[in-house]
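**Q** below are the sequence and a predicted model for it; my questions follow.
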Amino acid sequence: MRSRIISGRLGSVAQATLLALACAAPLSAHAIFSDDEARRAILELRQRLDQATEQRRGEQTRNTEQIEQLRRSLLDLNNQLEQTRSELARLRGENEQLARTLAELQRGQTDLKAGLDERMRQFEPQRAVVDGKDIQVRPDEKRDYEAALELFRKGDFPAAADAFAAFQRRYPGSGYNEAVLYWMGNALYGKRDYREAMTAFRSLVTASPQHLRAPEALLSIAMCQIELKDRTGARRTLDELIKAHPQSEAAAEAKERRAALR
């Protein structure tokens, strides 16, 4: 009986073992199939990962190239900006220099214009009245005439005679011509140069017989002739004066002088 019990137990164990093996067999086959799919999935995943990595590397390379290109462009632009700043600074300096030069030229032009205006004023004719006659004279001409006349008024007859002679040489055809001849004749008379005085007075009478000073010039000629002991010549000159300017004060004096010469 005991052997039957043992035998029965052994049979049960065997059955359990066989059942376990039967169950284990399909599990093992299923486990092997899942590993292959997993490997394929891993491989595909790795391929996709490699592709993504390669793509990322390509993008990074392109990005790096673009960044490098942008960097070079920025450097070029920065260099251009620096060159532009330098050029602007140079142009600004040139403009400032040109502005200073222009200002100096304008000041010089203003000074030059003022100087020219002043010089022109020295040569612009001015109105003057001499012996009742309106004339146009230059400022320097008027100045020299008045300076010579001032010498005569001071009694410096030699200097006055020289000044009037110099005036004639410097201003030929001057509106002062008759007045210069008259006063030069008087200056020469004052220094007792009677012959030269007669020449000056006769020049006045010849140039302008109706001049305001002509009667006095004729009387002065007669006075010079008297000083030179030319009584005949003096009488002729006095007769000329009385005939040419009978109503003048000089003619009245000439009559007295002529009566004294008889």
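**A** Sure thing, it's come through. Owing to the predicted nature of the structure, the values given are computational and were not obtained by experimental measurement.
**Q** going by C-alpha atoms from here, please, whenever you check contacts or count neighbours.
**A** OK.
**Q** the helix or strand harbouring Ala24: how far from the chain's middle?
**A** Take DSSP states H and E as the rule and Ala24 turns out to sit in helix 2-123. Chain-centre distance of helix 2-123: 60 Å, with C-alpha atoms, centre = their mean, to the nearest Å.
**Q** ok, structure two:
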Amino acid sequence: MQQSKCFSFLHNSTAALAAVVFVSLSFVSPSSFAFLEDGEARRAILDLRTQLSASQKAQVELQGLLDELNQETAKLRGRSEVLEKQVEELTAQQKTFYQDLNERMRKFEPQEIEIEGVQGKVQPGEKEAYDAALKAFQDGNLKKADTGFQAFVKKYPNSPYWPLAQFWLGNSEYAQKDYKSAIATLQSMVKRYPLHGRVPDALLTLANSQIEAGQKPAGKKTLENLIAKHPDAEAADLAKQALKRLK
């Protein structure tokens, strides 16, 4: 009897609990399920935030590397520009050095030049010797000029300066009243270079030397030759005046 009561009590209690659970579940709202879904979403968002934070960190690190690379590139570019400038400066210095060297070497090598229509090679020291003798003549130091020009024409017989040196030597000798030497010197110059620009003046000095030396017929013939071959030269006008004085 008592067991039967206990069983009945347990059966009734179980039924009551089931009813309570059923009633409780029946009162659970859809928002409760949404709350569960929101939790999962939050976890997903947190996961995404974590991933995004890691990605942003990686981007920052990558940007830092890029900045470092840009800085290094700028440094290398700067060094490259400095090196290029140094190379340009060295190239310019080398060019100047070789130009100077060539100029110095030319002083020790013959140079092909043209002097008043006469072409030829000028030896080292040749021009300096001619200039020194000419300066002595211009300064009125006729003996020094005479010595300088005589030495020049002997040492440099093939020089393009030779006809000029011979011309000034003849004038120097005439100025010193060495008419015989002047005649020989000027005749040699005219014979060797008949088309030289100094020939008209050389003929005039030659004629004066001949007249002063007592060779008037020869001087007159030289004057006539000057007028005939060089009628437009200034020396030809002077030759005409000299001829009038000889008559």
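**A** Thanks, I have it. Predicted model, so just to flag it, every value in this text is computed and none were measured.
**Q** could you say what helices and strands the helix holding Ala24 of structure 1 packs with?
**A** helix 139-153 (3 or more C-alpha pairs under 8 Å, 6 or more residues apart in numbering; DSSP states H and E).
**Q** angle of the helix it packs on against helix 2-123?
**A** Angle of helix 139-153 of structure 1 versus helix 2-123, following axes from the mean of the first three to the mean of the last three C-alpha atoms, to 10 degrees, is 40 degrees.
**Q** what element comes up after the helix holding Ala24 of structure 1 heading to the C-terminus?
**A** Going down the chain from helix 2-123 of structure 1, the next helix or strand is strand 126-130, by DSSP H and E.
**Q** how big is the offset of that following strand relative to structure 2?
**A** In this overlay with structure 2, the average offset of strand 126-130 of structure 1 from its partner residues is 4.8 Å by mean C-alpha distance after the TM-score superposition for structure 1.
**Q** report the buried residues of that strand.
**A** By neighbour count on 16 or more other C-alpha atoms under 10 Å, the buried set for strand 126-130 of structure 1 is empty.
**Q** what residues does that strand touch?
**A** Around strand 126-130 of structure 1, the neighbours that count as contacts under C-alpha atoms under 8 Å, 6 or more residues apart in numbering are Asp134, Ile135, Gln136, Val137, Arg138, Pro139, Tyr176, Ala179.
**Q** of all pairs in those residues, which one spans the longest distance?
**A** Spatial extent of the contacts of strand 126-130 of structure 1 (C-alpha to C-alpha) is set by the pair Pro139 and Ala179 at 16.8 Å.
**Q** neighbour count: those two, which is higher?
**A** Legend: neighbour count by other C-alpha atoms under 10 Å for Pro139 of structure 1 and Ala179, higher for Ala179 (20 against 16).
**Q** is the more buried one in a helix, a strand, or coil?
**A** helix (DSSP: H, G, I helix; E, B strand; the rest coil).
**Q** top of the contacts of strand 126-130 of structure 1 by neighbour count?
**A** Neighbour max across the contacts of strand 126-130 of structure 1 (other C-alpha under 10 Å) = Tyr176, 23 neighbours.
**Q** just give me the match in structure 2 for that residue.
**A** Aligned counterpart of Tyr176 of structure 1 in structure 2: Tyr161 (TM-score structural alignment).
**Q** and its match, how close does it get to Pro217 of structure 2?
**A** For Tyr161 of structure 2, the distance to Pro217 of structure 2 equals 32 Å [C-alpha to C-alpha, to the nearest Å].
**Q** tell me the SS of the most centrally placed residue in structure 2?
**A** In structure 2, the centroid-proximal residue (C-alpha atoms, centre = their mean) is Ala92; its distance is 6.6 Å. Secondary structure for Ala92 of structure 2, judged by three-state DSSP, is helix.
**Q** neighbours around Ala163 of structure 1, how many?
**A** Residues near Ala163 of structure 1, counting by other C-alpha under 10 Å: 21.
**Q** what does it correspond to in structure 2?
**A** In structure 2, the residue matched to Ala163 of structure 1 (TM-score structural alignment) is Gly148.
**Q** setting aside sequence neighbours, what's the nearest residue to that match?
**A** Ala133 (4.8 Å; C-alpha to C-alpha, 6 or more residues apart in numbering).
**Q** repeat that for Ile135 of structure 1.
**A** Using C-alpha to C-alpha, 6+ apart, the closest residue to Ile135 of structure 1 is Ala128 (5.3 Å).
**Q** list the buried residues of stretch 185-200 of structure 2.
**A** So stretch 185-200 of structure 2, judged by 16+ other C-alpha under 10 Å, has buried residues Thr185, Leu186, Gln187, Ser188, Met189, Val190, His196, Arg198, Val199, Pro200.
**Q** how far off centre is it?
**A** That offset, for stretch 185-200 of structure 2, works out to 45 Å (C-alpha atoms, centre = their mean).
**Q** now swap in stretch 215-227 of structure 1 and tell me
**A** Stretch 215-227 of structure 1 has its C-alpha centroid displaced from the chain centroid by 63 Å (C-alpha atoms, centre = their mean).
**Q** against structure 2, where does it fall?
**A** The aligned range for stretch 215-227 of structure 1 is 200-212, by TM-score structural alignment.
**Q** same deal with stretch 251-259 of structure 1?
**A** So stretch 251-259 of structure 1 sits over residues 236-244 in structure 2, by TM-score structural alignment.
**Q** and that stretch against structure 1, how far off on average?
**A** Mean for stretch 236-244 of structure 2 is 0.8 Å (mean C-alpha distance after the TM-score superposition for structure 1).
**Q** not counting that stretch itself, show me its contacts.
**A** Pro200, Leu204, Lys220, Leu223, Glu224, Leu226, Ile227, His230, Pro231.
**Q** in TSV: the residues you listed, plus secondary structure.
**A** Shown next, in TSV, are those (three-state DSSP):
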residue	secondary structure
Pro200	helix
Leu204	helix
Lys220	helix
Leu223	helix
Glu224	helix
Leu226	helix
Ile227	helix
His230	coil
Pro231	coil
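**Q** with the residues you listed in mind, which one is nearest to Gln99 of structure 2?
**A** Set against Gln99 of structure 2, the nearest of those by C-alpha to C-alpha is Pro200 (41.8 Å).
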